[in-house]
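Asker: Got a predicted model here, sequence first, then my questions.
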Amino acid sequence: MKKKLVQQVSACFKEQFGAAPGHIFLSPGRINIIGEHVDYNDGFVLPAAINKYVCFAISDNGTNTVNLFAKDLNESYSFDLTQPLKPGDLMWANFFLGVAHLIKEKGLAFGGVNVVFSSTIPMGAGLSSSAAVECGFAFALNKMYNLGLSREAVALIGQKAEHTFVGVNCGIMDQFASVFGKKRKVIKLDCNSLEYEYHNADFKEYSLLLLDSKVKHTLLTSGYNDRRNEVEQGLALLKEQYPEVKTFRDLTEAQVEASKNILGDVVYRRCLFVVREIKRVLDAVTALENEDFATLGKLMFATHDGLSKNYEVSCEELDFLADAVRNDENVLGARMMGGGFGGCTINLVKKDAVNGIIERVSQEYKEKFNIKLEAYKVKISKGTSQYTTEYAGI
C-alpha cells in the first residue's frame, strides 16, 4: 500500500516536472484510542499515527517559486516566496501557504520547490488529513534545507497554519500524533504542557477497525462551541465550591455529584463526562501496559456512552454503529471518535472476525439509514518521515 502510493506519486511527479523527485516524504493520519473532548479540558489524550498517509514527492527547483500539484484533485497552484503570503480561495493550497509563511516568519531561509502530493487518508472521516499535509510539508522543508526545527516546532507550525490560514481553531493533538507517532505505540499527551510519553499498543490477536458513518451533521461547529462554554461555566462554579481546584484534573466524580444542584442538569452532565473521561484515559494506559484489552474495550464503550448521553455529541448513526457491535463476542470495545455528530467509530476487534463484522454491520447500516458504510482497517505506524527505500527509475 505504502510502496504503491510512493510509486504513483513519483510517476506523477515525473509527468508534471520531467524528472524523478529528489525526495519522498510520508505524513500519516491519526486515530485517538480514548480521551475525547478533554484536550481543551485539562485532560490527556491517547492518539497514535496510522498507516494511511499523505505522500509528498518534492525537489528543489532553484527558483523562488513553489509549484504544487494535488494529484487526487488534478489541480495546480504556484506561489512566489519573495511576495507576502496570504490565504487564498483554494482551500488545500492554504495549508502550504500557511506553513511557508510561518517558516519565513521565523527568519529561516528555503528555496522554491516542485511538489506532487497524494493521500490514502480518507477525507472527512476525522483522521486528520489536514494535519498530515501541514506537518508533512513543514517536515520536508526542514529536512531539505536543514532549518533546525524540532518535531515539536513542526507540529506547532502545522497547528498555527490551520488556525491562521485555514481558519480552524484546532487543538494540538492531530499535528502532534502525525509527527511523533511510533509503530505499535500510543502517545499519552498532555495538551496543556505538551509533555508526552509512549505506551505499548501491540493488540496481539485484536486489531483496530474504523467504521465510517459517512455523515457529517451541521451541529459540529455550534455544538462544539456550546460544549466549551458549558464546561467553562461548570468549572468556574466548581472552583467556587472547591477553592483548591484549579483544573478539571483536580476534581473528583464525588465533587461533581455533590454540586449537581448548583450546576444544573446540563452543565452537571458535561462536567461529569469530563472528569470521568480524564480518569478513563489513565485507566486505559494501565490496561494497555498490562495487555488487558478486555478492560480497554469496556473503557471505550463507557466513553461512547458518556459522549452520547452526557456530553451529547454523538448522533443516531454513531450510536447505531456502537450498538451494532456491543454484544458481539469478537468485539471488545467501540466508540465514536473525534468531534462528533458524524465521522467514524473506532472498534477493537478480533483479527479473524474483522471481515465478518464489516459485512454484517454494513448490511444492517444500509437497511437502517440507506447509507453505504466505509470500513478502514488500520495499524499504528510511525510518524512523519522521509521515505528512504530506493525508488529511482520509477
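Answerer: That came in fine, so what should we check first? Residues are numbered from 1 along each chain as shown.
Asker: can we go C-alpha only for contacts and neighbour counts from here?
Answerer: OK.
Asker: As a quick check, tell me the outermost residue of this protein.
Answerer: Among the C-alpha atoms of the chain, the one farthest from their average position, using Cα atoms, centre = their mean, is that of residue 261, at 36.3 Å.
Asker: mind checking how far the helix or strand hosting it is from the chain centre?
Answerer: Using DSSP states H and E, residue 261 sits in helix 260-263. Distance of helix 260-263 from its chain centroid, counting by Cα atoms, centre = their mean, to the nearest Å, is 34 Å.
Asker: In addition, the following structure is provided for comparison:
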Amino acid sequence: MNGKDEDIPITKITDSDRVQQLNNVFKEEFGYSPAFIVKVPGRVNIIGEHIDYCGYPVLPMALEQAILVAVGLTEELELQLRNVNKTYCKYNTKLNTFEDITIQPDADGKPFWYNYVLCGVKGAMEFLKNKITNGLQIYIDGNIPPASGLSSSSALVSASFLSFLHAQNVSLSKTELAALCAESERYIGTQGGGMDQAIAFLAEKYCAQYITWNPLQATPIALPEDAVFVVAHSLAEANKAATNDFNIRVMECRLSAKILAACTGIACDNKIITLSQVQQTLDNTLEDMVRLVDEYLPKDIYTKDEICRILETSEEDLDHSILSPNTRHLKEFKLRQRALHVYEEATRVENFRKICSQKPDDILEVLGSLMSGSHESLRKLYECSHENLDLLVDTSKEVGVHARLTGAGWGGCVVALCPMEKVDMYVETLVNEFYVKHCNVDKFVID
C-alpha cells in the first residue's frame, strides 16, 4: 500500500506460506476455497503517544506482522467466524441489522476475540444502512502479538470492516476506510483516536507516516538510514478495552480542554472537546499552551464538584455531555498532568519530524533524546507505563540506546532507536539483562 488516498489495491499477497496454510484450513472447515483474502498490518508508533485523540499529529509506521482474513461468501445472511489459533472459540451470528449485533465482554470484563470482528462488521453494516447481499464465512490468522501495543485489535477491526465491504462489492478510499474503522472500534468501548487505522491503510514501505487530522492526511517521513527501530515486548499484556484506564485519560484531556477554553474566554460549548481545538481557537503556539496550563490548571487533583463549578454546569450534564459511561463514577481527575503531556508530546513530534528532514550529524542522539523524553512524560505525567516497560527503557539506557513505550501503555512493548552497528549487542543485552535475569525466560523467538 502507499500513502496516497486511493482505493485499496487488489493484488497478490506475498506471504505465501501463511496464505497457503490459511487457504487449507478454510477449505477444511467450509469445504471450498476462500473468495478472497484481506491483509492489514500492525503498527509501531515511533513518537506521539496519547495525542491523536486530542487532535495532534503522530508518527507511526506499519509492521510486517499482520492480520490475514480469508473470506467466503454465502447467500444466507450469517457471519461464521473461525481462528487459526484454536484457543479462540468459534462464533456464529445472524446478520439482520447492525443494531442487533451486540458486543459484550466476558465475565472478567475483557473483550472476546471476536468482539473486534463484530466491531468491524457492525460499523460496515451501519455504513451500508443494513443493505447487504452476502453473508460471510471468515477464517482469521494473526501474528501480531495480542495486547502488546502494536495494534492487533485495530488491525482486526480494520480487516473485518474491509472484508465485509468487499464482500458487498463496495469500495472506498483509504482515508474513508481509516475514518470509518476508527469509528467502528469505539463499539468496543474505548474512545480512541484514529492513528492505528490511519497507518493500517496509509502506510508506505521504508518510512514512517506523519499523520494529521481534519482532514486526515499522511505524509511519508524518511528515517535515518543507519537507524534500526527495535521493538521489545515487556511480557506484560495490556488490553485497553478491559479497563477504564484509557478512557479516563481521554476524559481528563477533554475536561482540561473545557477548562482551558472557559478560563481563556472561548465559548464553552460542545464544539470544543480537544486540546488542539483550544490551541487553534486561541491561535497560540504549543509553548503558549504549556504556559496556559501552568496558569489555569495549577492543581494536581481536581474534584468533580470543582470542575462543575469552573464550567458552570451540573454533574448530570457533565456525565452525559463529556464523560464516557465507564468514567462517570469518578470523583477526582488529574488535568494539569495530562494536558502538559499532550502539549509537550505534540512539540516532540514536530521536532522529530523537522530533525528527520534537517539530518544533523548527531541525528540519532537528538531523535533518541526526544523518544526518551516521551517515555518520561508517559511515565510521570500520563502515568501509563509499567515496571517492565521502565526496566526495558532503563536497560536500554545503560548501553546508550534510547527507548520509549509504544501504544497505549500499561504493558505491551517498547520501541528503541538503535544505531545499526549496535543492534546485535543491544538485542543480546535485552535477552540477558531483561528476559533471562528478570523474567526467567530461556527460549526466544526474534522476528
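Answerer: Good, I have the coordinates. Here the structure is a predicted model, which is why all the values come from computation and not from measurement.
Asker: The helix holding residue 261 of structure 1 vs structure 2, average distance?
Answerer: After superposition onto structure 2, helix 260-263 of structure 1 lies on average 4.0 Å away from the residues it aligns with, using mean Cα distance after the TM-score superposition for structure 1.
Asker: so where do the helices sit in the stretch 201-350 of structure 2?
Answerer: Taking DSSP state H, counting those that start in this stretch as the criterion, the stretch 201-350 of structure 2 carries its helices at 245-263, 275-282, 286-296, 304-311, 315-321, 336-358.
Asker: For the second one, buried residues please.
Answerer: Right, the one you point to is helix 275-282 of structure 2. Of the residues in helix 275-282 of structure 2, those buried by neighbour count under the rule 16 or more other Cα atoms under 10 Å are 275, 276, 277, 278, 279.
Asker: picking that back up, ok, now how distant is the residue farthest from the centre of structure 1 from residue 150 of structure 1?
Answerer: If you measure residue 261 of structure 1 against residue 150 of structure 1 using Cα to Cα, to the nearest Å, the figure is 48 Å.
Asker: contact partners of the helix holding residue 261 of structure 1?
Answerer: Applying Cα atoms under 8 Å, 6 or more residues apart in numbering, the set of residues contacting helix 260-263 of structure 1 from outside is 234, 237, 268.
Asker: what do you get for stretch 364-375 of structure 2?
Answerer: Outside stretch 364-375 of structure 2, the residues within contact range by Cα under 8 Å, 6+ apart are 46-49, 224, 227, 345, 348, 352, 355, 401-405, 417, 419.
Asker: try stretch 108-115 of structure 1
Answerer: By Cα under 8 Å, 6+ apart, the residues outside stretch 108-115 of structure 1 that reach it are 13, 17, 56-69, 81, 141, 145, 147.
Asker: Quick one: buried ones out of these?
Answerer: For the contacts of stretch 108-115 of structure 1, a burial check counting by 16+ other Cα under 10 Å picks out 13, 17, 56-60, 64-69, 81, 141.
Asker: Among the residues you listed, give me the pair with the biggest separation.
Answerer: Distances among those were taken as Cα to Cα; the most separated pair is 13 and 81, at 21.1 Å.
Asker: And residue 356 of structure 1, what's its match in structure 2?
Answerer: Aligned counterpart of residue 356 of structure 1 in structure 2: residue 425 (TM-score structural alignment).
Asker: actually residue 121 of structure 1, not the one I typed
Answerer: Under the alignment (TM-score structural alignment), residue 121 of structure 1 maps onto residue 144.
Asker: for its match, helix, strand, or coil?
Answerer: With DSSP: H, G, I helix; E, B strand; the rest coil as the basis, the three-state label of residue 144 of structure 2 is coil.
Asker: now residue 37 of structure 1
Answerer: The three-state label given to residue 37 of structure 1 by three-state DSSP is coil.
Asker: Tell me how far the alignment partner in structure 2 of it lies from residue 249 of structure 2.
Answerer: Taking TM-score structural alignment for the superposition, residue 37 of structure 1 sits opposite residue 50 in structure 2. From residue 50 of structure 2 across to residue 249 of structure 2, the span is 8 Å (Cα to Cα).
Asker: Equivalent analysis for residue 372 of structure 2, please.
Answerer: 21 Å.
Asker: Residue 227 of structure 2 too?
Answerer: Plainly put, residue 227 of structure 2 is 32 Å away from residue 249 of structure 2 if you go by Cα to Cα.
Asker: do residue 391 of structure 2 as well
Answerer: When Cα to Cα is applied, the distance between residue 391 of structure 2 and residue 249 of structure 2 equals 23 Å.
Asker: who has more neighbours, the two?
Answerer: For residue 391 of structure 2 against residue 249, the residue with the higher neighbour count under other Cα atoms under 10 Å is residue 249, and the figures read 22 against 15.
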